[in-house]
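Engineer: my questions are about this predicted structure, shown below with the sequence.
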Amino acid sequence: MNSPRAIIHLSSSSLISFLFYGLAITCLTSTTVSASYDGNETDYHALLSFKSKITHDPFSVLTSWNHSVHFCDWSGISCGKRHKRVTVLWLDSQGLEGSLSPHVGNLSFLRMLSLSNNSFQGTIPHELGRLSRLRFLYVDENKFSGVIPTNLSGCFKLEKLWLAYNKLAGSIPKEMGLLSKLTRLVIDDNKLTGGIPSFLGNITSMELFSAKENPFGGSIPDTLGHWKSLAGFGIGDCNLYGSIPHSIFNLSLLVNLSLSTNHLTGSLPLEIGNQLPNLEFLQLRDNELTGVLPPSLSNCSKLGFLEMSRNNFSGKLTIDFSKLRDIYSIRLSYNNFHGRGEADDMRFIDSLKNCTKLVVLGLYNCNLMGVLSISVGNLSDQLTKLSLGENELFGILPTSIGSLDGLTILDLDSNRFKGKIPGTIGKLQKLQYLSLFSNQFSGPIPDAIGNLSLLNELYLFSNKLEGHIPSSLRNCSKLNYLDLSYNRLSGKIPKQLLQLPSLTNYLDLSRNSLYGSIPSEIKNLKMLSGLDLSYNNLSGPITSNLGECVSLTELYLSGNQFQGIIPFSFSSLGGLGVLDISENNLSGRIPQFLGEWKSLEYLNLSFNDFEGEVPTVGVFANASAFSVLGNDKLCGGLVTLELPNCKETGSKKKRFPVFIVVIVIAPTLLIVLCCVYLLCKKKRNSQPSQSSGSERFMKVSYGQLLKATDGFSEANLIGEGGFSSVYRGILDSDDEKSVAIKVLHLQNRGARKSFVAECEAWRNIRHRNLLKIITSCSSTDFQGNDFKALVYEFMPNGSVHDWLHSSAYTSKLNLLQRIHILRDVATALDYLHNRCQTTIVHGDLKPSNILLDDDMVAHVGDFGLARLLGTDLNQNSSSGVKGTIGYAPPEYGIGSEMTSCGDVYSFGILLLEVMTGKRPTDDMFKEGLSLHKFAYMALPDHVIDVIDDDAIVLQSTEANAKKVEECLAATIKIGVSCSVDSPPQRMKIEIVVNELQRILDVLQNI
């Protein structure tokens, strides 16, 4: 029998075993969970919250974030060795979409948060301010909106902060001045306003500050001169005014300085080169800086990039480039570097021979005067672009130019070069662009130009060139634009030239002394857009082979000696917008097909020997769109032509009695009509009702569009709106041309209605100045959701809005381009309002809806708000969306229905924006001032003060300058007349077209 002590002992031993066994079971059952966070539940749950906010993970980078492994082993995570707490969260360029969880603020040991180049949306959580150990924060290249959180100042150890390429708004919070350890602040390309604050100067540790492409406004604070360690300073395109503070030039460690595209004034300190000896990149282009370009820049021995274009610098260019051995880009165009009373402005070329890394030399339109010396051939063999156009260079072009065998662009136009074009130019085997127009070159075009097999564009017009057009041009197999007009060339048009399939853009041989007929080989130029052979001595009949040039939009044959009739083959040229065959010896009747062309905007048949009746349809219905002057045998036509009535022919011929005709024909006609009726009825019953309107379009599926856009990737996204996103894509087809695919946001109210409206508008309209629709897609995606999209022809030159307001477009629209665009848009509106079977109101005319093709021809697009008057389709209620703020007419705001007068108002505002460069919603338009009033008050004598500077081209003579000013005033007057508040008082769109054409004619003859 066991003693009590033995019993007690056994009980204690059993209890210990039981407890140990229970603990083991507990450990085993919780192994998978503890493996995930090892006791650090805060970090674990914070990371799971981060994952829960991710809506798209295309590379499955977060699949490793699960319970099976410790979070320190998850993708993109690094932990401290001692505490196993998260110190780094790095998920750059993973295609992640979603929002940033505020629980990230619980990762209290975090030292680096890097989410660059993803698609995070929403605001930056203010909880990030809890991360007191954070040193590096990279959230650039996302879609964050809202303001910069004020309590980021809680991250007092922060050294690098990258917020660039988001949609952040508001001003830089004053609390940011407390980040005393900050060395790099990058906030480029947001929507920040409120100026660059002076308190940033308190962050004396700053090494890099980049804030370009923000609409800050204001001036550059002098306090930024406290940044003694600053190496990089970039605030381009920030709408800044005033002068550059002198304190900036005392930052001797500066390596990169970019203040481009602002409104900065004043001059540069003469000692800038001594004050900033470490400069490698200096960019001050597109400002209003004055004075001389300091010679001390020669002392910036490390300088590689120098860009001072489009300022008001003056005085002689005296920089000694021989000291700048690392320079690779010199861009000084659009300044005034002419030395007073001297003609040796080009001596600086001699100092460039030591610049062996030079790639670009740009001195276009700098008022330079002098001779281009033989030393130009000593420039770097790496030079790819030499631009010296629009200066006052004279003398001969040295043969040494042929030594620059790395050139791809050579631009010497609008100077006073004389003598022959050197044959050595044929040694420039890499040349793609050659511009020598508006000089005084004489003699023949050298055969050696045929050696330039990579040449795309050749401009030799407005010289004194003689002899034949060299047949060697046939070797320029990539040539797409050739202009030899306004010379003294003779001989026949070489057949070899017309066998270049690459010649697709323009061929201009006008104003020479060419003779003979048009070679039949012209038929090879099937893709040519423009052909000008006017004012030569060409003769014979117009070859019928011209009818095979089916892509022609402009054809000029005037001022020759052509005979015979207009070939019937011309009926294939239905895409012509301009046809001028005036001043020839053509005869016969005016072909009826000329009146059937929908795209024809201007037709000139004057001073020929045409006879018979003038049609009254198509282009012949608008007296200002065609001319038949000097054809004495014509009759009829519009009353305004004042031509004699056409005589009735055959009135005396014997006719069968009417009753016999009726008896014979009526039964037969009745039988035919019955057959046609039965056939149509059968056809109608056997086909879907929608087919007839859509069979001409190719069919595409959701899968094809998905593939064409690489999964609707953001890289292919080219625009977004309230109802849709637009992607660039390439459909599987023989030509593989780019298309624009507009995907409707069907979850947004009004998107479906917009799709229907656009389909109805596009159903029957076609015009040269309307965006061409290719097809539509109404289907479901792979998840079974409704999917609707429209596919358009891709417009490679973007929108008018881009050219006016985007910093991505370094070149700007000139005056002629702007008037051409406005004429194109007005023509499109005239077609929609007056020449369609059903009047169509666009409803949302604005610069972003005007797209430009390769030739800068304008195309009106986006008919999502369009209305077809006189139908039951797409009727807009008074509460519906009508246009865009600033462009919609005032009557829409009080509930009026959409009308064509509303489009005219929008066009007027668009015209004023194009000419002034100012949006109707610009901040300056307040307290009763509007874009309309701004322009109205400038009429008639102060118009030049409101015109966008980039649109004005000063003319060489006072008379021409006066003509330009008159044209500008006439254009602004059109915009003002179209945008008056009262709809009945607005200018008729057909009158607008005529007035703009008249203005164009004047400008083109200056």
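Structural biologist: It's in.
Engineer: only C-alpha atoms from now on, for both contacts and neighbour counts.
Structural biologist: Will do.
Engineer: against Phe934, how distant is the most centrally placed residue in the chain?
Structural biologist: In the chain, the C-alpha nearest the mean C-alpha coordinate belongs to Gly798, at 3.0 Å (CA atoms, centre = their mean). Applying CA to CA, to the nearest Å, the value for Gly798 to Phe934 is 28 Å.
Engineer: go on, Ser64?
Structural biologist: Distance from Ser64 to Phe934, by CA to CA: 61 Å.
Engineer: ditto for Leu968
Structural biologist: 15 Å.
Engineer: who has more neighbours, these two?
Structural biologist: The neighbour count for Leu968 versus Phe934, taken as other CA atoms under 10 Å, is higher for Leu968 (23 against 16).
Engineer: any idea which helix or strand carries the more buried one?
Structural biologist: helix 958-978 (DSSP states H and E).
Engineer: so after that helix, what's the next helix or strand?
Structural biologist: helix 989-1004.
Engineer: okay, now the one to match up with it:
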Amino acid sequence: MCDRQRKNVPHLGTLRSARLLIFVVLSSLSSFAVFPAATAAASFSSSNTDFQTLLCLKLHLSNATNLLGSWKQNDSLSFCRWPGVTCSKTNTTRVVALDLESYGLSGQIPPCIVNLTLLTRIHLPDNQLSGQIPPELGQLSNIPSSLGNFSSLRSLLLAANHLQGSIPVSISKIPNLQVLDISYNNFRGTVEPSLYNISSLMYLSIGVNYFTGALPFDIGYTLPSIQTLILQQNNFGGKIPPSLANATDLESINLGANAFHGIIPSFGPLYKLNELILATNQLEAGDWSFLSSLENCTQLEVLSLATNVMQGNLPGSVGSLANTLNALWLHANKISGTIPPEIGNLTNLMRLRLEQNYFAGNLPGTIGNLANLTSLSLSQNNLSGQIPLSIGKLGQLNKLFLQDNNFSGAIPRSLGDCKKLITLNLSCNTLNGSIPKELFSLNSLTEGFDLSHNQLSGQIPQDIGGLINIGLLNFSNNHLSGQIPVSLGACVRLESLHLEGNFLDGRIPESFINLGGVAEIDLSRNNLSGQIPNFFQSFNSLKLLNLSFNSLEGQMPEGGIFQNSSEVLVQGNSMLCSRSPKFQLPLCVASSRHQRSSSRNLMITVISVALALVFVACVVFILLKKRKRYKRSDHPSFNEMKNFSYADLVKATNSFSSDNLVGSGAYGSVYKGVLESEAREIVAIKVFKLDELGAPKSFVAECEAFRNTRHRNLLRVISACSTWDNKGNDFKALIIEYMANGTLESWIYSEMRRPLSLGSRVTIAVDIAAALDYLHNRCVPPIVHCDLKPSNVLLDDIMGARVSDFGLAKFLQIHDSSSITSSKYGTGSKISKEGDVYSYGIIILEMLTGKRPTDELFNNGLSLQKFVGNAFPEKICEILDPKIIPNFGSEGVDTNLDHEKHVTMGILNCIMQLVKLGLACSMQTPKDRPTILDVYAEVSTIKRTISALICVEE
């Protein structure tokens, strides 16, 4: 976006009346101090003044590389030849440029620099300078014309530094200023009103700072020449002034990532408008008349209205927008109704994002008219019906996201005509039939191919070997059968393979030996047989190997990844054995070859007889169970689930043995259990303490919540048990998924766990936000969790987060008057979605700092939220959990390399954004907190950025 923001900067060559351009680049400022007082040398001649000023600079700046060592006090006749100094060609003793890039400079720039009155260039990037820009730079217009006509200054560019404080008032007094860019700094407070009165301004960029306040109602009149207005990523509030439409030269408006609210005004008179970005605010659509007004903006190319609170139906007038439009972003709003077929009129559209809304009905076939489309995202809506065949006409399409909808029917074969696809995600729908062979000819697929959580059946074709460039392949949780194709071994660039939750049988192909770069393989919950291949031991990149709940046999390999039991999952394979007890498998017994052969023959005989007796029953049972387990639509009622008796649960938990106890809360205890009747499936059994006040109500609340919910980031309930124990007392329990990696709390605070990486923490944050978004915005009526905390967030075998414990959950009613006073919700208030957002914010801060809200550090009015807020932003690195990024900022990291610096700054920026999000969510006043829809969008963006910088998976 930076390139687009700067494209309207007037070319410096066109500012012919400008006699001076001051270009200050201080890209490595790191601390913030006050400059010393200026020292002037008024009694010296002009050339002697320049010489003395250079010595003044040397005095105030430390020089690690000693390149300023040649700036000597007794060398007044040769200072124009000093390193970094350039003198005028016409006035050979006057300094016109300082070029001190990467000189290892530190310290503060003294105000005496303004005595270099013929200076046209100041270039100081890649140093360690600190402090503020000397305010005297804004007063250059007061220097007498005999020393240089500074009053003709046209451009002041101070972007991408660490400057702080407020905007100097003197800047607004520079006459004839046309370009002002102070974006990407740490300026705070309200903007000086006089800044909006510089009538000559053509380009104003003050984005990515911490400015507050509202825009002047008459801004369109006081900035009549403005062409580019960039205010994004600040804390501006209030309504967008309708007067902006009077600045008819406007070409680019970027007000994104602020707190503007109210109905979007008309921009019809802005016939030159090229870019309108209003995303990530709290704006409303009203009657959508603003959209019709944009029909007059015949040069519009980018329209971004994402992550607001726009409601109602998207009108057909969207198809009347300019034919020049190439990007339309309406995602993360509350737009409902059908997608209008008129959208097919935008034939030059390249990027269309409508995800995270409430669109319903069929996807119109006119979508095929968008022949220039490169990215289409419609995920997380309520779209239904078949995917239209016309989608195959999108020959330029790179990315297609249709996941989390209700699409049904077969996958259209025409998708195979989209020969440029690099990402295809159709997961979490109800698609059925076989996987079209045509999709396996898409050797352009590199980033991901996800068909998981559908009802696809049949075999995986051998043609899958055509996906030679695929990085992520996920066909999990379908009804696929047959053997894993040998040709899959041809996908040598594969990094992630998920085939779990199907009916696949046979052996793991030997061709997998070619997948040496894979990071995770999940083949669990199938019917695979044979031995675990030894070549997995040599896979140095492999971080997860899940082979659990199959029919694998023989001895476990011992080298490589098999030395770490947390990275290899093999439970539910009754014929496996190991030489190590850490896998909780039977120990392999050393014997002669004859004994091994006899034992094997005996085992085969026994198994054959057993299979002959129970084969039919098992197949029928498994088919029925698996078809129900992953069906995304209607959650089955508890009456339709498997019934378990008290005796079943006693047996599963060894009589509720303390050895099986994995957790305990106010209303219940959780035990690990093995259900004999369910092919020894490992489960968690939550037994309610019915003698505790509120426990029976908690059981009912959890049952009601689980009966009405179904989401990949919510803990899945297998069944409920309400009966009597062997003494005749009431007994109530829930049988739920067993989460192999326990609670988030144990990962944040336990020294027994390996440290959670930053990528894992961000992924967990995204998963929790997805669950809350589902509860708040996708359930009818909405559900409030009311007890969100790290101990109620469980982690599955691949460190995915599942929200659990709905004992205090409440269905929101329109006139609900229930109230709470718990401090965990901020100030005492009614039960509401904002309470869950507060709890989410506290979890973010816990994950970042490694400190509990109840830490003994927090007393005398100091809370976790205030603790983090006091450190933000300057001292945030001092309070981060040191385990969040190993060696981050240590001396051992070579931060002198451009790549390392880019990655380091990128990671730090993501952390700052995450801290900012945590603080916003945990504001004490509920109305000041963002909605979970906004939160989900923001944290997802952070995850995408992090994923591009570091390996998210541990």
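Structural biologist: Sure, I can see it. Computed from a prediction, not measured in an experiment: that's the story for all the values here.
Engineer: please state their TM-score.
Structural biologist: Superposed pair, TM-score by TM-score structural alignment, normalised by the length of the second structure: 0.56. Supporting alignment: 634 aligned residues with a CA RMSD of 5.4 Å.
Engineer: any idea of the angle the helix holding Leu968 of the first structure forms with helix 989-1004?
Structural biologist: 160 degrees (axes from the mean of the first three to the mean of the last three CA atoms, to 10 degrees).
Engineer: in the second structure, what residues pair with helix 958-978 of the first structure?
Structural biologist: Per the alignment by TM-score structural alignment, helix 958-978 of the first structure matches no residues in the second structure.
Engineer: helices or strands next to that helix in the packing?
Structural biologist: Counting contacts by 3 or more CA pairs under 8 Å, 6 or more residues apart in numbering; DSSP states H and E, helix 958-978 of the first structure packs against helix 900-916, helix 931-936, helix 989-1004.
Engineer: out of the ones you listed, flag the one nearest Arg85 of the first structure.
Structural biologist: Smallest distance to Arg85 of the first structure across these (CA to CA): 56.6 Å, for helix 900-916.
Engineer: adding distance to Leu317 of the first structure, write the helices and strands packed on helix 958-978 of the first structure out as CSV.
Structural biologist: CSV is the format used below for those (distance: least, CA to CA, whole Å):
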stretch, distance to Leu317 of the first structure
helix 900-916, 33
helix 931-936, 39
helix 989-1004, 34
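Engineer: most tightly packed of the ones you listed?
Structural biologist: Ranked by mean neighbour count under mean count of other CA atoms under 10 Å, these are led by helix 900-916, which reaches a mean of 27.
Engineer: any idea how far that one is from the chain center?
Structural biologist: Computed by CA atoms, centre = their mean, to the nearest Å, the chain-centroid distance of helix 900-916 of the first structure equals 20 Å.
Engineer: got the angle for it vs helix 989-1004?
Structural biologist: Using the same axes, to 10 degrees, the direction of helix 900-916 of the first structure lies 20 degrees away from that of helix 989-1004.
Engineer: assumed Pro265 of the second structure was part of a helix.
Structural biologist: No. Pro265 of the second structure is assigned coil when assessed by DSSP: H, G, I helix; E, B strand; the rest coil, not a helix.
Engineer: and it, what does it touch?
Structural biologist: Going by CA atoms under 8 Å, 6 or more residues apart in numbering, Pro265 of the second structure touches 240-242, 290.
Engineer: now, those that are in helices?
Structural biologist: Of those, the ones assigned to helices by DSSP state H are Phe290.
Engineer: how near is the residue nearest to Thr653 of the second structure when sequence neighbours are not counted to Lys686 of the second structure?
Structural biologist: Nearest non-adjacent residue to Thr653 of the second structure, counting by CA to CA, 6 or more residues apart in numbering: Gly673, 4.7 Å away. Gly673 of the second structure is 10 Å from Lys686 of the second structure, where distance means CA to CA.
Engineer: likewise Ile122 of the second structure?
Structural biologist: Applying CA to CA, the value for Ile122 of the second structure to Lys686 of the second structure is 68 Å.
Engineer: who has more neighbours out of these two?
Structural biologist: Using other CA under 10 Å as the criterion, Ile122 of the second structure and Lys686 rank with Lys686 on top: 26 against 19.
Engineer: surely Ile768 of the second structure touches Arg802?
Structural biologist: Yes. Between Ile768 of the second structure and Arg802 there is a contact under CA atoms under 8 Å: 7.1 Å.
Engineer: where do the helices sit along the first structure?
Structural biologist: Remark: helices assigned in the first structure by DSSP H are 4-29, 31-37, 41-52, 272-275, 658-686, 691-694, 702-708, 751-762, 800-805, 815-834, 900-916, 931-936, 958-978, 989-1004.
Engineer: now those helices as a markdown table including distance to Thr318 of the first structure?
Structural biologist: Formatted as a markdown table, the helices of the first structure follow (distance: least, CA to CA, whole Å):
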| stretch | distance to Thr318 of the first structure |
| --- | --- |
| helix 4-29 | 82 |
| helix 31-37 | 68 |
| helix 41-52 | 59 |
| helix 272-275 | 13 |
| helix 658-686 | 82 |
| helix 691-694 | 67 |
| helix 702-708 | 54 |
| helix 751-762 | 60 |
| helix 800-805 | 34 |
| helix 815-834 | 33 |
| helix 900-916 | 36 |
| helix 931-936 | 42 |
| helix 958-978 | 32 |
| helix 989-1004 | 37 |
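Engineer: give me whichever of those is most buried.
Structural biologist: Burial of these is given as mean neighbour count (mean count of other CA under 10 Å); helix 900-916 ranks first at a mean of 27.
Engineer: what's that helix packed up against?
Structural biologist: On a contact count with 3+ CA pairs under 8 Å, 6+ apart, helix 900-916 of the first structure meets helix 815-834, strand 840-841, helix 931-936, helix 958-978.
Engineer: that concludes my questions; thank you for your assistance.
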